[in-house]
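[1] Pasting the sequence and the predicted model now:
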Amino acid sequence: MNDRPPSDAGHWRTLDRDLNRISYVEYATMYVSRPLVSLGLAMAFVALAMVAAAILTGGQPGALAIILAAAFGAYLALNIGANDVANNMGPAVGANALSMTGALVIAAVCETAGALLAGADVVGTISSGIVAPEGFADSGVFVTAMLAALLSSAIWLNLATWVGAPVSTTHAVVGGVIGAGIAAAGFGAVQWGVMGKIAASWVISPLCGGIFAAAMLAFLKWRIIYREDKIAAARLWVPVLIGLMAWAFSTYLALKGLKQVVSISLGSATLIGLAIGILSWLGARPLVRRQSQGLENRNRSLKVLFRGPLILSAALMSFAHGANDVSNAVGPLAAIVQAQSSGGAGGAVVVPDWVMIIGALGISVGLLLFGPKLIRMVGDQITKLNAMRAYCVALSAAVTVIAASWLGMPVSSTHIAIGGIFGVGFFREWYVERRARRLKAARPPAEDLAVEERQRRKLVRRSHFLTIVMAWVITVPATAALSALAYLALGALLG
């Protein structure tokens, strides 16, 4: 029998194993608790919105409804930040032009600035352009309908983010307003002409975005990538593309931002954008020439020249998104505040500053807490993006929105951006198949790929494609059904 004590080495090995087990438990605890921290912070933001509404509307008639609307509006803004902003930052992150932290910071700043500086102009449409306010029996019915629209839209966006489907927040809010309007005042309260245009945009938006992005990628391959001297071709064409991007974004931002101080037509905005585009082209020429010095004549070198414009385009898209989509979060909330203040549901909607702040901060907080999941999915799980392909997507989104504004077509920026990503991916698939067919005659029959292997090498993930398309199709009817149920429940609760 051996009564000797264990050696020091054996004792320390046992202690190390025990400490490692404790470390694994700590890591597991941190991994599990991280989502709970985000959830707690989101709930704290909703609570702060309620407190702010209570303080600012204390003693006002219908204060309870306004406080409840502030909570629902904050919840919806959080989900807009979690879902919709991925369309702007996903391509830049997927192309490794931005880190996740950099993308979150830039997007949060630009979204907030866009919402506060240029967002008030589009709020009224959400509350009065889809259903006729005069179709409601009284302001109480209208307020309940807007509460139901806020809640149902937020729930649907939350579900879409959970399953990893980027959907149009505009369509979600539209569906919520329609469902509540039908439940409250019947089918006659809905502006079906507006609804018809929205349904058409389900097809128009992604097709336009995809076709333009694919055309831009084809142009890059033709004029730069497959040229013998790629760097010389890039020196010629990259400044032109930067000028085109500056024109598109300047025109869009002039339309959205300058309306706050002066009435501006699409033609005037286009001329302003053209002037800025020409100046940007002239300024980009020496900059690109300087950046291209010493670069090897390889495709990898071209990514360096596109990284800066891609980051700038992502920031501008976030500013434009904040200006446009803050109305989704605070449009119904602003309508409720006005209805409770004036006792009626009609008239132009005046947006209080505190309502805009809730929407702007909510989008940024939702992005910071829950945005990375959708950003990763959009950036690298649909198709492989590099700086040039991602730039094609960003430029496609800007130009398509401008063209749609000129033609008077309602389009979804979400559908355009995701359509652009699909367009780039499907174009690459077509191009690879075309090259394979050309080489097939020179390849021995034994080297032909099997059908299963060809499917495995597809450059667009079909599972994501089908999930996203189905989510787009059912967004309006699903939120309408949720909103109708929410209207009945809130009606019984508020009595």
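    Good, I have the coordinates.
[2] only C-alpha atoms for contact and neighbour calcs from this point on.
    Noted.
[3] Packing partners of the helix or strand harbouring Val32?
    Per DSSP states H and E, Val32 falls inside helix 8-56. Here helix 8-56 touches helix 63-83, helix 353-376, going by 3 or more C-alpha pairs under 8 Å, 6 or more residues apart in numbering; DSSP states H and E.
[4] dropping in the other structure now:
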Amino acid sequence: MAPALPQYWWILAITTVAFCLSAFGNGANDVANAFATLVAARSLTMAQAGIVSVIAEFFGAVVLGSRVTDTIKNGIIGLDRFRSNPAALLVAMGSAEIASATWLLTATKLGFPVSTTHTIVGALVGAGIGEQSSITWEWKEGSVSQIAASWVISPLMAVSAILFATLKYALLIETPGAPSLEDLGAGVACGIMFGTFFGVLALSHVFFRPYFHRVVILADPRIRPWHLPLGPLLWRENPPLYFPGKETMLVDHYQSAHDKTSTDGNQPSVVDQNTSSTGTGMVASETRTPKQVPEEGNAPGDLEGQSAAANLRPMKRQPEPEERFLGPTDHLPLYHPRRMGSYVVYFLLQGVTRDCVTHSSAHLGAVHSKAPQYDNRIEHLWTYAQVTSAVMMSIAHGSNDVANAVGPWVAVYETYTTGEVGEDNDTPVWILAIAGLLLGLGFWFMGHHIVRALGNKITQLSPTRSYAMELGAAITILLASRLGLPVSTTQTLTGAVVGVSLMNLDLGATNWRQLAFIFLGWVLTLPCVATIAGLLTAMSLNSPRFD
């Protein structure tokens, strides 16, 4: 079928390039929200988070993504002026896509975690003004006034502080000798496990309990997640382990991220695992971490007598990718195969091999030192739930926010093909697949900028804290959507981070400078992206024509 407006093929081509950049920037900025706290808490490395994000975003976009996309996001601008001149819609949507891509990539590079929804809405507002179309300013769903209100509503609604307070006072600082499930009695235990929970708890008892006992209590360095199917065999003194590991999975989540010997974090160093850190690179004068017990032996039979806290695996700080990949071949000519190969490896891996945890700021080190440190064994138990919640958020992002990048392109494509302006347009599955892949690749190559901004730069993070942040943000978004309140995933998660940080009961445990920097990015989003889109639209529609 021939397109109805073939003379405007160049607008479709430019919009397609802008769409790819917009989806890439969307992934670099918004996808990082789901994984920033995960990486900062040392639950996953950047490379692991990158692999998970590519899979989760692609799955969410293709399998759960909407097959119908609104032509005009939330009815921000009217369509009446475009019905008699469909070509003007091509220009407006193309300009909005270009403006969105430009701002998302710029904000990501600067470390501004911004809302992609607000970005595309701001671009549409600017395009509407440039085309002299009507703009929805009054208070209604998706209006500009609601977006401005969400700067305050989203962070304040985050319920993460309540969640972390529950974890803190019920689990983390629980007094020794608290009754366990076995001490509650058969009647209470049966009541708890009754119904749908019975099967889940049975599986946990058979498989997960011996696994975690060996990982957390015995600190057996040989155990890995693929040993879960062994179940009861893990209770043996010498279980039949296939592909055993060489070091414990227990990570020191509170290992100092402050490196005062390097200003750029390029020099690799390892913090002594037998010292307690205050977060400033100095040895603590008071013990807030579990007491360490000398090892009694390395044989499996001696594992019961070892302290898991004394066998924490320190996180080694790797060199930055420039030094790691390009440094070894710097002396070779540019045309040398090894040096050319090092540039290829650097290009592919530089985004997921950067150190997003280490910092050289004395101020940030002081902020971290005011956050209490809890037992790393308990923290490790929450890494599994934390990873699961992050994956769910990533899938949800791929299914919902993919429309922010796809919407304008679909409007241009449908108008170019049919010559008519429609309220809703069918979204081809193949474009959802491309968008989903670009979302994941955006995080892979540029997500480290936002991971640094939303991670340890605000407060000291750990698995329990990060889990409360992610779950609290998810609950807030669901509740707000049900109530019709304007919220942003980025802003809600930022509010969740602040809420959990305040549970340290010390205002000094929050980096207010970084929060001010992030808030500045929120405020700049609408005017900046609207200006870009408006100028592009106005110049395109009013430029001289040579027919």
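    Structure's in. What do you need? Values in this document were obtained by computation on a predicted structure and should not be read as measured data.
[5] on that earlier part again, looking at the helices and strands packed on helix 8-56 of structure 1, which is buried most?
    helix 63-83 (a mean of 28; mean count of other C-alpha atoms under 10 Å).
[6] so where is that helix in structure 2?
    Aligning helix 63-83 of structure 1 against structure 2 (TM-score structural alignment) gives residues 9-29.
[7] Tell me which of the helices and strands packed on helix 8-56 of structure 1 sits nearest to Thr14 of structure 1.
    helix 353-376 (39.4 Å; C-alpha to C-alpha).
[8] report the angle between the axes of the closest one and helix 8-56?
    Interaxial angle of helix 353-376 of structure 1 relative to helix 8-56 (axes from the mean of the first three to the mean of the last three C-alpha atoms, to 10 degrees): 150 degrees.
[9] Which part of structure 2 matches helix 353-376 of structure 1?
    Using TM-score structural alignment, helix 353-376 of structure 1 corresponds to residues 429-452 of structure 2.
[10] now swap in stretch 143-150 of structure 1 and tell me
    Taken onto structure 2 by TM-score structural alignment, stretch 143-150 of structure 1 occupies residues 90-97 there.
[11] What lies in contact with the matching stretch?
    By C-alpha atoms under 8 Å, 6 or more residues apart in numbering, the residues outside stretch 90-97 of structure 2 that reach it are 11-12, 14-15, 18-19, 22, 120, 123-124, 126-128, 131, 405, 408-409, 411-412, 415-416, 533-534, 536-537, 540-541.
[12] Recalculate using a threshold of 6 Å.
    With contacts defined as C-alpha atoms under 6 Å, 6 or more residues apart in numbering, stretch 90-97 of structure 2 is touched by Thr15, Ala18, Ala123, Leu124, Ala127, Pro408, Val412, Ala533, Leu536, Thr537.
[13] for stretch 329-349 of structure 1, same thing?
    By C-alpha under 6 Å, 6+ apart, the list of residues contacting stretch 329-349 of structure 1 from outside reads 62, 69, 73, 76-77, 123-124, 126-127, 133, 139, 143, 146, 351, 359.
[14] tell me how far that stretch is from the chain's mean position?
    Here stretch 329-349 of structure 1 is found 26 Å from its chain centre; the criterion is C-alpha atoms, centre = their mean, to the nearest Å.
[15] what do you get for stretch 193-203 of structure 2?
    Taking C-alpha atoms, centre = their mean, one finds stretch 193-203 of structure 2 lying 32 Å from the centre of the chain it belongs to.
[16] Flag every buried residue along that stretch.
    In terms of neighbour count (16 or more other C-alpha atoms under 10 Å), stretch 193-203 of structure 2 has its buried residues at Leu201.
[17] mind checking how far Ala113 of structure 1 is from Ser313 of structure 1?
    Separation of Ala113 of structure 1 from Ser313 of structure 1 (C-alpha to C-alpha, to the nearest Å): 15 Å.
[18] Compare these two (neighbour count), which wins?
    A direct count of neighbours by other C-alpha atoms under 10 Å for Ala113 of structure 1 and Ser313 places Ser313 higher, at 23 against 19.
[19] does that one belong to a helix or a strand, and which?
    Here Ser313 of structure 1 sits within helix 299-342, counting by DSSP H and E.
[20] and that helix, which stretch of structure 2?
    Using TM-score structural alignment, the residues of structure 2 aligned to helix 299-342 of structure 1 are 375-418.
[21] on that earlier part again, got the angle between the helix holding Ser313 of structure 1 and helix 8-56?
    40 degrees.
[22] Gly119 of structure 1 matches what in structure 2?
    In structure 2, Gly119 of structure 1 lines up with Gly65, judged by TM-score structural alignment.
[23] Thought Gly398 was touching that match, still the case?
    No. Gly65 of structure 2 lies out of contact with Gly398 (C-alpha atoms under 6 Å); the separation is 7.0 Å.
[24] and the aligned partner of Trp151 of structure 2 in structure 1, which of the three is it?
    Taking TM-score structural alignment for the superposition, Trp151 of structure 2 sits opposite Trp202 in structure 1. Here Trp202 of structure 1 is helix, with the state taken from DSSP: H, G, I helix; E, B strand; the rest coil.
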